[in-house]
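[1] what shape does this take:
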Amino acid sequence: MERWRIIKAFTLGPLIEATIPKPGNVNRFRDFEDLTFYHFLFAETAVIDIYYEAVKVGELLRKGALLPSEAGIGELIRRAVQNAREAQNANPNFGIITLSIPLMIALSMGRNMLDAREKVKLLIEESIVRDTMELYRAIRIANPKGIPSGVKYDVYSDDSFRELFQDGINLARLAEISCERELIFCEWLNQYELSYNTFARLYELVRRRPLEEAVQTAFLELLASNLDTLIIRKAGIEEAKLVQRKAGEVLEGKLTLEEFDSFMREKKDLRNPGSLADVMAVALSLLILRGYRFTPEL
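    Predicted coordinates:
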C-alpha cells in the first residue's frame, strides 16, 4: 500500500480517538489531572518520522531486501516512545504505538488490508529477543500505570534482560505470556482480530450516522463485550466487570451516556478504559485507510 496513505491514516486515527468524547477517556472536553488532550496532540505528532521508517521497513521486506527477523519492531517502538516522551511529559500513546508499528509494517508489505493480518502474524512470530529487549526499554520510558512487579521477566528488574536472552523470549513468546494482562499482546497473537472487527463495525455505522455518534456507539459495544486490561491492572477485575456491565446498560437504554461517563470518572482515572481506547485508535486508522471521508453535513 502507498507509503504516505498509511502514515496519514495512523496519525489521524489516534487524533480522532482522542478528540471524540467517549466515557472514561480524555477528550476535547475532559482531561485527567495528569493526562490532557494536549498530551495526545503532542505525542501523536511526535512519532510521524518513526512511522515513516516503519513503512519503509515494510517496503524493504516486500522487496526481499530484509528478512522478517530483521524488521526491528522493538527498536522502532522504543524510538517512537522516546519521541513521544520528549514532546510531552505523560504516557498518552504507548499502547497505540505498540499496536500501530507492526501493523503499519505489515500493511506496507501486503497487497491489501486483509493481507496485512497474515503479514503481521509473520512479523511477530519471526521477531527476535532483541525486539523484546527494546520493547522493555520502551516500557521503561513510557512507564505505564499498573505494570506488575515481581512477575517472571519483570520489566523493571535488573535481571530481566538476562532472563529474556537465556529463555529466547521473542515478541510472540512474550505475547503468549502477557496476553492475559494486556490486550495489545492478544491483538498480536490474534492477528488484530478485535481491531479489525471494530473497524468493520465503524465502517458499517458511519454509512448512516455522524462520525462522533458512530465512534461512541462502537466504543460502548467494545466496553460491553470486553474487559479492559488497563482497568484490571489499575483497579482490579471486579471494577472491569462493573464497567462492562454498565456499558451494556447504556446500550439497553437503562443508563444515559452522560450518567455512564460520570460513573467512569468517579474514581478519577482508575476506570479509564485505555486498552480498548488503543484498539479504537487503530480501528479508526483502518477506517481512514479504507477511504473514509469526513462529511459534516451527515
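
[2] every contact and neighbour count from this point should use C-alpha atoms.
    Will do.

[3] so how many other residues sit close to residue 259?
    12 (other C-alpha atoms under 10 Å).

[4] and the helix or strand that contains it, what's buried?
    Per DSSP states H and E, residue 259 falls inside helix 257-264. Residues of helix 257-264 classed as buried by neighbour count (16 or more other C-alpha atoms under 10 Å): 257, 260, 261, 263, 264.

[5] correct me, but the second one touches residue 246?
    Yes. Counting by C-alpha atoms under 8 Å, a contact exists between residue 260 and residue 246, whose distance comes to 7.0 Å.

[6] thinking again about what came up before, what's next to the very next helix or strand once past the helix holding residue 259, contact-wise?
    Next along the chain after helix 257-264, taking DSSP H and E as the criterion, comes helix 274-289. With contacts defined as C-alpha atoms under 8 Å, 6 or more residues apart in numbering, helix 274-289 is touched by 5-6, 9-17, 25, 93, 95-96, 99-100, 182-184, 194-196, 198-199, 202-203, 219, 222-223, 228-231.

[7] try it again at 7 Å.
    Helix 274-289 is contacted from outside by 5-6, 9-10, 12-14, 17, 95-96, 100, 183, 195-196, 198-199, 203, 228-230, using C-alpha atoms under 7 Å, 6 or more residues apart in numbering.

[8] are any of those buried, and if so which?
    Using 16+ other C-alpha under 10 Å, the buried members of those are 6, 9-10, 12-14, 17, 95-96, 100, 183, 195-196, 198-199, 203, 228-230.

[9] among the residues you listed, which lie within helices?
    6, 9-10, 12-14, 17, 95-96, 100, 183, 195-196, 198-199, 203, 229-230 (DSSP state H).

[10] what helices or strands is the helix or strand containing residue 118 leaning on?
    Using DSSP H and E, residue 118 falls within helix 115-125. Contacts defined by 3 or more C-alpha pairs under 7 Å, 6 or more residues apart in numbering; DSSP states H and E place helix 115-125 against helix 94-109, helix 171-178.

[11] nearest to residue 133, of these?
    Residue 133 sits nearest to helix 171-178 of all these, at 9.3 Å, using C-alpha to C-alpha.

[12] does residue 247 really touch residue 223, like I thought?
    Yes. When contacts are counted by C-alpha atoms under 7 Å, residue 247 is listed as touching residue 223 (5.9 Å).

[13] have a look at the two and say which one is more surrounded.
    More crowded of residue 247 and residue 223, by other C-alpha under 10 Å: residue 247, with 26 against 23.

[14] here is a second sequence; please produce its structure as well for comparison:
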Amino acid sequence: MSTPETPKLALSNSSALPALEKLIQVVAQLRSPDGGCPWDLAQTPESLIPYIIEEAYEVVDAIKSGDQQAIAEELGDLLLQVVLQSQIASEVNQFSLAEVAEGIAEKLIRRHPHVFGDVEVSSVEEVRTNWEQIKAEEKGETGAEVKPLSDKLSRYARTSPPLMAGMKISQKAAAVGFEWDNIEGVWEKFEEELGEFRYAIAHEDKARQQAELGDLLFVVINLARWYDLDPSEGLSETNHRFVQRFSKLEAACDRPLSEYSVEELEAIWQQIKVLLAKQKQA
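    As a prediction, the model looks like this:
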C-alpha cells in the first residue's frame, strides 16, 4: 500500500490546528496543580464517564434539531471530553492526545484501501465488507484464530447502550441460526416472559424482578427486529411525545397539578392527545 499524501486542509478549517492547540493549553491549565481548577483536578477517567455519554447524546439531539450553532457547541463539549481524557492519561504517561489522533488516522488509512491503496470498490456494500474484514484481521478474528461469536456479543453488551446492544446481539445470534421459526414463536415468548415478570413482581425479590424485566425487554427488542423497527428510535419518539403532551397539560391547568385528581388529569390528557393528533393531520 502506498503512503497516502496528507490531505490539504479545507479553507474553512485552516484555523483548526491553532484552535485545537489553544484548547489543549486551556485544558492543561485547568488540570495544573499550580492555579488549576479544583473541579477539573478532582476528575478521573471514571468520574467523567457520565459526561461523555451525556455530551454524545446532546450532539445527537442538536443534529436532529438542525440548529447549526447548537451542533457546533455540542461538538465542542464532546471534543472537550476527548481532550480532557487524553490530558489525564498523559499526566501519568499512559497516552497523549497526539497518540489518540495518530491512532485513528492510521486506522482510517488501513480500513480505506480503496482510497489510500490500490483496492477497487464499486458500492457502499463492498466498502462495508472490506471494513469488517480488515477489522476482523486487526483483532485476529480470521482463519484458524476465529474467536467465538460470544466474544463479539460480550463486547456489544459492554460498549453499547442497552437497547442498541440488545438489537445487535439478537441480530448476530439470528444470523447464525439461533432464531424462531416464525413471528408467532416470538409472540409466544413475549407472553411467556410477561407472565414470568408478573409472577416475579407478585412473589419474588427485587433482583428476580429486575432479571425478568430484562428478559421481557429483550423479547420486545426481538419483536422490533422481526418487524424491522428500531426500539431505540421508538422509545425516543415516545419520550418526546410524552414531554410535548405534558407541557400542554401544564399549560391547560390553572392550579398546581397535585391539586387535580387522577381522573381530571387523565381527561385533560386525552383531550390534548386528540388535539395534537388533529394538528398533525392538518
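
[15] any idea what the TM-score comes out to?
    Once superposed, the chains reach a TM-score of 0.26 (TM-score structural alignment, normalised by the length of the second structure), with 124 aligned residues with a C-alpha RMSD of 6.1 Å.

[16] state the number of residues packed around residue 245 of the second structure.
    Using other C-alpha under 10 Å: residue 245 of the second structure sits among 18 other residues.

[17] one more: residue 83 of the second structure?
    When neighbours are counted by other C-alpha under 10 Å, residue 83 of the second structure comes out with 19.

[18] that one is in what secondary structure piece?
    Per DSSP H and E: helix 68-91 holds residue 83 of the second structure.

[19] can you check residue 184 of the second structure too?
    Counting by DSSP H and E, residue 184 of the second structure is part of helix 183-203.

[20] going by neighbour count, which residues of that helix are buried?
    Quick answer for helix 183-203 of the second structure (16+ other C-alpha under 10 Å): 186, 189, 190, 193, 194, 196, 197, 200, 201.

[21] which residues are contacting it?
    180, 208, 209, 212, 213, 215, 216, 219, 223, 226.

[22] what residues are up against the fourth one?
    The reference is to residue 212 of the second structure. 196, 197.

[23] roughly how far does it sit from residue 218 of the second structure?
    10 Å (C-alpha to C-alpha, to the nearest Å).

[24] now residue 130 of the second structure
    For residue 130 of the second structure relative to residue 218 of the second structure (C-alpha to C-alpha), the value is 31 Å.

[25] cool, residue 197 of the second structure as well?
    In terms of C-alpha to C-alpha, residue 197 of the second structure sits 12 Å off from residue 218 of the second structure.

[26] make sure residue 240 of the first structure is actually in contact with residue 231.
    Yes. In this structure residue 240 of the first structure lies within contact range of residue 231 using C-alpha under 7 Å: 5.6 Å.

[27] give the intersection of the neighbour lists for these two.
    Common neighbours of residue 240 of the first structure and residue 231 (C-alpha under 7 Å, 6+ apart) do not exist.

[28] hang on, the earlier thing: can you put the buried residues of helix 257-264 of the first structure in TSV and add distance to residue 276 of the first structure?
    Listed next are these as TSV, based on distance: C-alpha to C-alpha, whole Å:
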residue	distance to residue 276 of the first structure
257	17
260	16
261	15
263	17
264	14
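
[29] the closest residue to residue 135 of the first structure other than its chain neighbours: how many residues sit nearby?
    Leaving aside its chain neighbours, residue 135 of the first structure sits nearest to residue 74 (4.9 Å; criterion: C-alpha to C-alpha, 6 or more residues apart in numbering). For residue 74 of the first structure, the neighbour count with other C-alpha under 10 Å is 26.

[30] and residue 74 of the first structure, what does it touch?
    131, 132, 134, 135.

[31] return the member of those residues nearest to residue 165 of the first structure.
    residue 132 (9.3 Å).

[32] helix, strand or coil for that closest one?
    Of the three states, residue 132 of the first structure takes helix according to DSSP: H, G, I helix; E, B strand; the rest coil.

[33] these two touch, right, it and residue 171?
    Yes. The pair residue 132 of the first structure and residue 171 qualifies as a contact (C-alpha under 7 Å) at a distance of 5.5 Å.

[34] rewinding a little: could you dump the contacts of residue 74 of the first structure to JSON lines with neighbour count?
    Listed next are these as JSON lines, based on neighbours: other C-alpha atoms under 10 Å:
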{"residue": "131", "neighbour count": "24"}
{"residue": "132", "neighbour count": "26"}
{"residue": "134", "neighbour count": "20"}
{"residue": "135", "neighbour count": "23"}
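
[35] just curious, which of those residues is nearest to residue 41 of the first structure?
    Of these, the one sitting nearest to residue 41 of the first structure (C-alpha to C-alpha) turns out to be residue 135, at 22.9 Å.

[36] helix or strand for the closest one, which one?
    Using DSSP H and E, residue 135 of the first structure falls in helix 129-142.

[37] elements contacting that helix?
    Counting by 3+ C-alpha pairs under 7 Å, 6+ apart, helix 129-142 of the first structure packs on helix 73-87, helix 160-167.

[38] what's the next secondary structure element after the helix holding residue 184 of the second structure?
    helix 206-226.

[39] which strands or helices does the very next helix or strand once past that following helix pack on?
    Remark: after helix 206-226 of the second structure, the chain's next helix or strand is helix 231-252, criterion DSSP H and E. In this structure, helix 231-252 of the second structure makes packing contacts with helix 162-175, helix 262-281, judged by 3+ C-alpha pairs under 7 Å, 6+ apart.

[40] mind putting those helices in a markdown table, distance to residue 100 of the second structure and mean neighbour count included?
    Shown next, in a markdown table, are those (distance: least, C-alpha to C-alpha, whole Å; neighbours: other C-alpha atoms under 10 Å):
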| stretch | distance to residue 100 of the second structure | mean neighbour count |
| --- | --- | --- |
| helix 162-175 | 25 | 17 |
| helix 262-281 | 47 | 12 |
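
[41] out of those helices, which gets nearest to residue 248 of the second structure?
    Judging those by C-alpha to C-alpha, what sits closest to residue 248 of the second structure is helix 262-281, at 6.9 Å.

[42] for that closest one, packing partners?
    Packed next to helix 262-281 of the second structure, using 3+ C-alpha pairs under 7 Å, 6+ apart, are helix 231-252.

[43] nice, that's everything, thank you.
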